[in-house]
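**Student:** I'd like to go over a predicted model; first the sequence, then the structure.
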Amino acid sequence: MQSPSTPSSTPRPEQADASTWKSDLVSGFLVFLIALPLCLGIAMASGFPPVSGILTAVVGGVLASWLGSARLTIKGPAAGLIVIALGAVQELGQGDNALGYRRALATLAVAAAVQIVFALLRAGTLGDFFPSSVVHGMLAAIGVIICSKQIHTLLGVAPKAKEPLALLGEIPQSVGRMNPEIALIGVISLVLLFGHMALSKKVALLKRVPAPLLVLVVAVPLGLYFDLDHEHTFTFSDHLYSVGPNFLVNLPGNLLSAVTFPDFSAVASGASIKYIVMFSLVGSIESLLSAKAVDMLDPQKRRSDLDKDLLATGVGNLVAGLIGGLPMISEIVRSSANIGYGAKSRLSNFFHGLFLLLFVTFAPMLIHRIPLAALAAMLIFTGVRLASPSEFVKTFRIGLEQLTIFSFTLVVTLATDLLVGVAAGIVLKLVVHVLNGAPIGGLFRPVIEEHQNGDSVVLRVRHAAVFSNYLKLKKQISKHAQAKHVELDLEHARLVDHTVMERLHELEDEFSRSGRHLRIRGLDQHRGLSPHPLAARKKLSNGTPVGA
């Protein structure tokens, strides 16, 4: 069987790269235009110097692209790790952000070593373990946290609160105290981003124009018009406001002076270990899920070796952590754009990193002209997409229990932190499974009966097929890589959860692409917990369908 971790039979990477470099050059340049402002904004929102985001993207493109990274993914800093990075800077620095930044780099370097170990242990399947509702709940919480912080920056106001819920509560005060010139830049940027998203669905030409580029084309001239380069005051509606360079991106004179080395003095502390775990786990999961999603978008339907991709991410993070960069992942938004712009191979990732390196080396003053409010608008746009109301609707359609787990993970994450939120979501998911009839003993170890006849295999699953035992089920299927026909009998499974339904659907597609056949049977006596085709399926112990 060809698993998500097994590359399909395609031309050798160097052959494909050599024949498609022109397409990759164009795509890399267009992605560079998207990545430049996002890297700056993510870095500043993370409590890191703005240039650290550029450093990470350069390492991710120029280095990681040659280490076996997934073909069409773009490596770089991601909004999904802002919360962890900022928490590390604030907690490890204890009021000294410069010290917190260097100590956060140390946790990133150690977490990168953990990711490398994950890759060597072939933990590329890690992304298959975590239930979809928990992962999406975590991402929605990250989106809310990003918006809660960046709305104040967009309005040109420094909030007093620090925690997400308190920051959300302070938004009305910030609206009342907003700086008109800064807020105008921010609001126009936000309108451009959402307007581009809506109109590009109707106007095909707009899809070729990166939305962040439109924002910069408008925001930079506005910053020049308002003379943000120089400290001064102005009066609006009988109120005095001040503006100046503090509302613009601040970059060092040259790239070498931006290199910062980590401080390992507190790396063994409890707080550091917490962030090492979060960087390594959350970063790995996000990166693996993104790489799998990008593979699904690949027009050639190629499959990446996720273990190699995780290795490339780990090595890239190690280098980034040692020179002052942010954590990197295979980033889904830039990767999707990369495919849309016609990328053919991993060369596009390399070119995107190379263009960033050249730009920040030879044109740093142009970056300095970018208003922070414009970057805040881009991050808010990203945050809204992560926590979009449509995500709640999609989850509800899959099942009420999925919405409950999704919402619970979101709320606990907002009230505590990512690790606690994800752990709480997983525990609730297990409790829901037990309430729906899954035996406790079968939650982590599936009972599988195997029958083989020539090139056909029948695997009969008893008790439960749920997210927590899916990896063992998948491993059992993988043992029969040479079988042309694999039949998975779920008739005797009391519960088949949404995560397993989703993963099996992906496996069916993979089997089909490799000329094999995976048949799933035995669900006719199960009733879905919602009408959604991938909803969880439950069966009463006496065989009577639920609701019958």
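**Tutor:** Thanks, I have the structure now. All values derive from a computational prediction rather than experimental measurement. Numbers count the residues shown, from 1 in each chain.

**Student:** C-alpha only now, for contacts and for neighbours.
**Tutor:** Fine.

**Student:** Please enumerate residues in contact with stretch 84-92?
**Tutor:** Under the criterion CA atoms under 8 Å, 6 or more residues apart in numbering, residues 45-48, 96-97, 99-101, 103-104, 271-272, 275, 278-279, 326, 418 lie in contact with stretch 84-92.

**Student:** Nearest residue to the middle of this protein?
**Tutor:** Central residue of the chain (CA atoms, centre = their mean): residue 286, 4.4 Å from the mean position.

**Student:** so where does it fall, helix or strand?
**Tutor:** Assigned by DSSP states H and E, residue 286 belongs to helix 270-297.

**Student:** That helix packs against which elements?
**Tutor:** Where contact means 3 or more CA pairs under 8 Å, 6 or more residues apart in numbering; DSSP states H and E, helix 270-297 is packed against helix 82-93, helix 97-120, helix 126-129, helix 306-323, strand 329-331, helix 332-340.

**Student:** Contacts for the last one, please.
**Tutor:** In this case it means helix 332-340. Contacts of helix 332-340 (CA under 8 Å, 6+ apart): 27-28, 30-31, 34-35, 72-74, 290-291, 293-294, 297-298, 348.

**Student:** hold the first one in mind and look at this next one:
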Amino acid sequence: MFSFRVDPGVLRRDVLASLVVFLVAVPLCVGVAVASGVPAELGLVTGIVGGLVVGALPGSKLQVSGPAAGLTVLVFEAVQEFGLGTLGAIVLATGLFQLALGALGVGRWFRAISVAVVQGMLTGIGLILLFGQLYTMAGAKQPRSGPAKIAGIPGLVADIATSGRALTAFAVGAGTIAVLVLWKRAPAALRTVPAPLAAVALATATTALGGLPVAHVEVHGLLQAVQPPGADGFTSLASLAAVSTVFAFTLIASAESLFSAAAVDRMHDGPRTDYDKELMAQGVGNTVCGVLGALPLTAVIVRSSANVRAGAKTALSRFLHGVWLLLFAALLPAAIGIIPLAALAGVLIHAGCKLVPVKELLPLWRDHRGEALVLAVTALAIVTTNMFEGVLLGLLLAVVKAAWETSRVHLHVHEPADGPLTVTVTGSATFLRLPQILGTLENLPADQPVELDLSRLHHLDHACRIAFDNWTERQGIARRVPQGPVVRPVPARR
């Protein structure tokens, strides 16, 4: 737990930073909830838990947790497949899983996950979020699958062009995106207001003053939205599909949180993150969110960077942002109901575009084509299949790529004036390199004595050892192995 004993200067900065983070969090909490297919209030509940619960626990001092755009697609799919009642059970199981992983010291090992897989995961999420929210921005129902979302774009364009209501809603969303993009060029005095809040506020004022016929967020009340999971929800966890969803939630939420922590650590000079404690803090937060039937939470880089830039020095700022969210949800729930859905869709489209590392793709392709391939395959698999299968495919491809790159082997053929032909094998000989190894050996001259020297190998796996044994026995040649010198005289091959 953090201490409230801070000097007045630090206290002032933390309070101001907490207000900035609160203003950033409100539209994002509501927008993520709506895009996830759950009541808007549940996004605020998750934000409150991220502030009051995770914000008071050790781990990373300055990063802020709440509902994240990166989990929107997965939550939407889970709600569509299992129902809102089971979502709480899934989030609760995710939290318990994270607690166990943190207690076992696995948190630090999440940093070993390929960055290309994580970037591919976020790119896939960003693309699905982008294409899906285009429908919401036009007031249309979005298809469920990624390919269907993309295939339906021409029809959506036609609807926008022929329907005045759809065109109006789309214009509100487009205006929201324009404000988000151009806000950094606004006068410094205006930029004290966070861009998401300014964009949503302007869109809300425009639709209200103009009486525009656009859909708004439905409000049910904070207490009415909170629905703890029942027995049926926990029973649903017995299915393989639900277990896969829990695994995907855990992997993505944990990886996103710990990668965010690493990024936040680079932004300030304060205490570094304890990754295992941070993972356990995220687990506690998701356990509480699951009990309340709310959205899963992760550390969110948008809110975290806003917290650091606003001058926060201690964990008090992220805790207080949860207090302001609680007061807002309890005292001003009607304020949510006047927000246009198209404006929130615009905020999420902007967030989805920021998940796609456009500026990094070309340098990555130039310098690390294997990593670029892993990123592209992961993103494409997520868009065309689902989150779980896409991430698994990306991890598998990353492992295969690493195995291929580490199993570098070189065969040097030396033919002295007198004596046998010597083939020296160096590097790491694994089954992945067997075609190369056997191809070189089989192309050696058939009428010369040969000595095979394996003494300089760093690694020799079982498959290659068997292949070398079989080849030398078949050819009747000598060999040096890593454990010793030549084991028999060098006869000429028959």
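**Tutor:** Yes, it's here. What you see is a predicted model, and the numbers here were worked out from it, not measured in a lab.

**Student:** What TM-score do the two superposed chains give?
**Tutor:** Overlay of the two chains. TM-score (TM-score structural alignment, normalised by the length of structure 2): 0.78; 408 aligned residues with a CA RMSD of 2.4 Å.

**Student:** and the helices and strands packed on helix 270-297 of structure 1, which is most packed in?
**Tutor:** Stretch with highest mean neighbour count among these: strand 329-331 (a mean of 29; mean count of other CA atoms under 10 Å).

**Student:** so that strand matches what in structure 2?
**Tutor:** Counting by TM-score structural alignment, strand 329-331 of structure 1 falls onto residues 298-300 of structure 2.

**Student:** What is the equivalent residue in structure 2 for residue 295 of structure 1?
**Tutor:** Residue 295 of structure 1 maps onto residue 265 in structure 2, with residues paired by TM-score structural alignment.

**Student:** and what of residue 385 of structure 1?
**Tutor:** Alignment note: residue 385 of structure 1 maps to residue 354 in structure 2; criterion TM-score structural alignment.

**Student:** Residue 415 of structure 1 too?
**Tutor:** Alignment note: residue 415 of structure 1 maps to residue 384 in structure 2; criterion TM-score structural alignment.

**Student:** What's the local residue count around its match?
**Tutor:** Close neighbours of residue 384 of structure 2, defined as other CA atoms under 10 Å, add up to 17.

**Student:** Against residue 150 of structure 2, how distant is it?
**Tutor:** Between residue 384 of structure 2 and residue 150 of structure 2 the computed distance is 10 Å (CA to CA, to the nearest Å).

**Student:** Pull out the buried residues from the helix ranked longest in structure 2.
**Tutor:** The longest helix of structure 2 (DSSP state H) is helix 8-35. Neighbour-count burial for helix 8-35 of structure 2 flags 10-11, 13-35 (criterion: 16 or more other CA atoms under 10 Å).

**Student:** From the chain's centroid, how far away is the lengthiest strand in structure 2?
**Tutor:** Ranked by residue count under DSSP state E, the longest strand found in structure 2 is strand 421-429. Strand 421-429 of structure 2 has its C-alpha centroid displaced from the chain centroid by 42 Å (CA atoms, centre = their mean, to the nearest Å).

**Student:** Tell me how many other residues crowd residue 487 of structure 1.
**Tutor:** 18.

**Student:** what sits against the equivalent of residue 46 of structure 1 over in structure 2?
**Tutor:** Aligned by TM-score structural alignment, residue 46 of structure 1 pairs with residue 36 of structure 2. Contact analysis of residue 36 of structure 2 by CA under 8 Å, 6+ apart lists 72, 73, 75, 76, 79.

**Student:** Quick one: classify the residue mapped onto residue 238 of structure 2 from structure 1 as helix, strand or coil.
**Tutor:** In structure 1, residue 238 of structure 2 lines up with residue 268, judged by TM-score structural alignment. Under DSSP: H, G, I helix; E, B strand; the rest coil, the three-state class of residue 268 of structure 1 is coil.

**Student:** Give the burial count for residue 268 of structure 1, as a bare number.
**Tutor:** Residue 268 of structure 1: 12 neighbours (other CA under 10 Å).

**Student:** roughly how far apart are it and residue 274 of structure 1?
**Tutor:** The gap separating residue 268 of structure 1 from residue 274 of structure 1 is 10 Å, by CA to CA.

**Student:** Residue 62 of structure 1 now?
**Tutor:** Residue 62 of structure 1 sits at a distance of 30 Å from residue 274 of structure 1 (criterion: CA to CA).
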